[in-house]
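only geometry, no sequence info:
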């Protein structure tokens, strides 16, 4: 009886569910498309110093190109810091929309110099008068620009910093209109928008 019990087949043990492999990667295997995209990204990443320098140079070149384009179109995102923002954009439009005697400065000074080289006392006197009158008119124009601009800025941008606004406006108005950068976006006499944001 005991021997029969010894050779009797025992009941099979209940199987335990398979556990995860210890030390596995813990994520699904990437598809071929994902693996190729990752390889392309790694290939684009500069590794050596030479590649990093080339990448920095390319980025600087791209930024310069965008800035040059913004100087023509007035795109505020890529302008230099000194030209960026609604206050500076309004100042540019305000200066560009008004006729300024400063724009006549170069031609009048050239005439006065030509008259001064004639050697005739009367023409030299006229040349000096033209030069003196031009300088006085420009000074009066700058003073008027300053007061009118400050009034406009306080009305349109209350509470905002307008530091350096007058100097920015004067430097822009001293340039001939076709030489100004960023390029003028308004014509002389054009009505300006009520809001700049």
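Great, that's in hand. Since we're looking at a predicted model, the values are computed, not measured.

From now on I want contacts and neighbour counts done on CA atoms only, so please keep to that.
OK.

contacting residues for residue 153?
Applying Cα atoms under 8 Å, 6 or more residues apart in numbering, we find residue 153 in contact with 87, 162.

any idea how far it is from residue 190?
Going from residue 153 to residue 190 by Cα to Cα, to the nearest Å gives 18 Å.

After the longest helix along the chain, which helix or strand is next?
The longest helix of the chain (DSSP state H) is helix 121-156. Per DSSP states H and E, the first helix or strand lying C-terminal to helix 121-156 is helix 165-173.

So what's the gap between that next one and the chain middle?
Mean-position distance between helix 165-173 and its chain equals 19 Å (Cα atoms, centre = their mean, to the nearest Å).

angle of it against helix 121-156?
140 degrees (axes from the mean of the first three to the mean of the last three Cα atoms, to 10 degrees).

contact partners of helix 165-173?
By Cα under 8 Å, 6+ apart, the residues outside helix 165-173 that reach it are 88, 91-92, 95-96, 100, 102-103, 142, 145-146, 149-150, 180.

go again using 10 Å as the cut-off
Contacts with helix 165-173, where a contact means Cα atoms under 10 Å, 6 or more residues apart in numbering, come from 82-83, 87-88, 91-96, 98-103, 141-143, 145-147, 149-150, 153, 179-182.

got the buried residues for it?
By 16 or more other Cα atoms under 10 Å, the buried positions in helix 165-173 come out as 165-166, 168-170, 172-173.

go on, stretch 134-141?
Neighbour-count burial for stretch 134-141 [16+ other Cα under 10 Å]: 134-135, 138, 141.

Stretch 94-114: end-to-end distance?
End-to-end distance of stretch 94-114 (Cα to Cα): 34 Å.

I meant stretch 94-110, not that one.
End-to-end distance (Cα to Cα), stretch 94-110: 28 Å.

chain center to it: distance?
For stretch 94-110, the distance to the chain centre is 27 Å (Cα atoms, centre = their mean).

got the contact list for residue 48?
residue 54.

Please enumerate the helices of this structure.
Going by DSSP H, the chain shows helices at 2-7, 32-44, 49-73, 86-97, 105-116, 121-156, 165-173.

would you list those helices in TSV and tack on distance to residue 22?
Below are the helices of the chain laid out as TSV (distance: least, Cα to Cα, whole Å):
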stretch	distance to residue 22
helix 2-7	38
helix 32-44	24
helix 49-73	40
helix 86-97	61
helix 105-116	84
helix 121-156	69
helix 165-173	69
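
for comparison:
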């Protein structure tokens, strides 16, 4: 009994857990690997916001007009030069360029139609309502139209053979494209003729 009492009087050994040392450098701050804290959503949205309405509306409108005017001028110069980037769909393609060069190379009676028609119209005005002058003017005008159409037909026959020999086929609408260009005044044609003088046919 004495032995048991002696053992019971001995206080039990206290077990101590090792202290845990927290390294502040290893604590995640939500931005590991970035080197800086992630910005808040509202701050990011505020940084990306752009004003919908410029502060100076007059200056913005003036700049827009200047830019639009410059774009139109550049497009017009490109059309005059035959630049494919600025041409309309009906003018694009090697075959259409060939048609333009062929029409511009020959003397077409159709290109004189508008100037002659204007002269005849002025003649009728100064004729004072004379019946004979009106009849002669109309006869001359219709005769010019018929001759110009026949000349355009001859032009198209030769051009069609050249197109088939060079491109193998003739695109739909080419006959109208060539005829309308033949009836335009040479200086007013767009794209502009590649050569200033007649007689230079495409190869």
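Looks like it arrived, so ask away. If you're wondering where the values come from, they're calculated on a predicted model, not measured in any experiment.

Helix 105-116 and the longest helix of the first structure, what's the angle between them?
170 degrees.

buried residues in helix 121-156 of the first structure?
Within helix 121-156 of the first structure, the residues scored as buried using 16+ other Cα under 10 Å are 123-124, 127-128, 130-131, 134-135, 138, 141-142, 145-146, 149, 153.

nearest to residue 2 of the first structure, of those?
residue 153 (110.8 Å; Cα to Cα).

To which residue of the second structure is that closest one aligned?
If you follow residue 153 of the first structure across to the second structure using TM-score structural alignment, you land on residue 163.

what about that match, distance to residue 178 of the second structure?
Taken as Cα to Cα, the span from residue 163 of the second structure to residue 178 of the second structure is 12 Å.

now stretch 125-135 of the first structure, how far from the centre of its chain.
Centre to centre, stretch against its chain (Cα atoms, centre = their mean), the figure for stretch 125-135 of the first structure is 41 Å.

likewise stretch 60-73 of the second structure?
16 Å.

How about stretch 165-178 of the second structure?
Here stretch 165-178 of the second structure shows a centroid-to-chain-centroid distance of 25 Å under the convention Cα atoms, centre = their mean.

same thing with stretch 132-150 of the first structure?
In terms of Cα atoms, centre = their mean, the centre of stretch 132-150 of the first structure is found 30 Å from the chain centre.

what's the average distance of that stretch to the second structure?
Once fitted to the second structure, stretch 132-150 of the first structure is off its aligned match by 1.5 Å on average (mean Cα distance after the TM-score superposition for the first structure).

And residue 179 of the second structure, what's its match in the first structure?
Mapped onto the first structure by TM-score structural alignment, residue 179 of the second structure lines up with residue 170.

For its match, give its distance to residue 63 of the first structure.
Residue 170 of the first structure is 28 Å from residue 63 of the first structure, by Cα to Cα.

got the contact list for residue 119 of the second structure?
Listed by Cα under 10 Å, 6+ apart, the contact set of residue 119 of the second structure reads residue 137.

one step back: closest one to residue 109 of the first structure out of the buried residues of helix 165-173 of the first structure, please.
The nearest member of those to residue 109 of the first structure, counting by Cα to Cα, is residue 173 at 16.6 Å.

mind checking how far that closest one is from residue 85 of the first structure?
Here residue 173 of the first structure is placed at a distance of 19 Å from residue 85 of the first structure (Cα to Cα).

Count the neighbours of the aligned partner of residue 72 of the second structure in the first structure for me.
Counting by TM-score structural alignment, residue 72 of the second structure lines up with residue 64 in the first structure. By other Cα atoms under 10 Å, the residues close to residue 64 of the first structure number 14.

Residue 64 of the first structure: what's it in contact with?
With contact set as Cα under 10 Å, 6+ apart, residue 64 of the first structure has these partners: 58, 70, 78-79.

Translate residue 91 of the first structure into the numbering of the second structure.
In the second structure, residue 91 of the first structure lands on residue 99 (TM-score structural alignment).

wait, what's in contact with its match?
Contacts were defined as Cα under 10 Å, 6+ apart; by that measure residue 99 of the second structure touches 91, 105, 156, 159-160, 162-163, 174-175, 177-178, 181, 201-202.

mind running it again at 8 Å?
The neighbours of residue 99 of the second structure, taking Cα under 8 Å, 6+ apart as the test, are 159, 178.

Spatially nearest residue to residue 156 of the second structure, not counting backbone neighbours?
residue 175 (6.8 Å; Cα to Cα, 6 or more residues apart in numbering).

still on that earlier bit, list only those of the contacts of residue 64 of the first structure flagged as buried.
70, 78-79.

Among those residues, pick out the one closest to residue 3 of the first structure, please.
Closest approach between these and residue 3 of the first structure, by Cα to Cα: residue 78, at 95.4 Å.

Leaving out the residues flanking it, which one is nearest to the closest one?
Nearest to residue 78 of the first structure is residue 67, by Cα to Cα, 6+ apart, at 5.2 Å.

my read: the one you found touches residue 76, true?
No - assessed by Cα atoms under 8 Å, residue 67 of the first structure is found out of contact with residue 76, at 9.6 Å.

out of these two, which sits in the busier spot?
residue 67 (20 against 17).

Roughly how far does residue 181 of the first structure sit from residue 93 of the first structure?
For residue 181 of the first structure, the distance to residue 93 of the first structure equals 12 Å [Cα to Cα].
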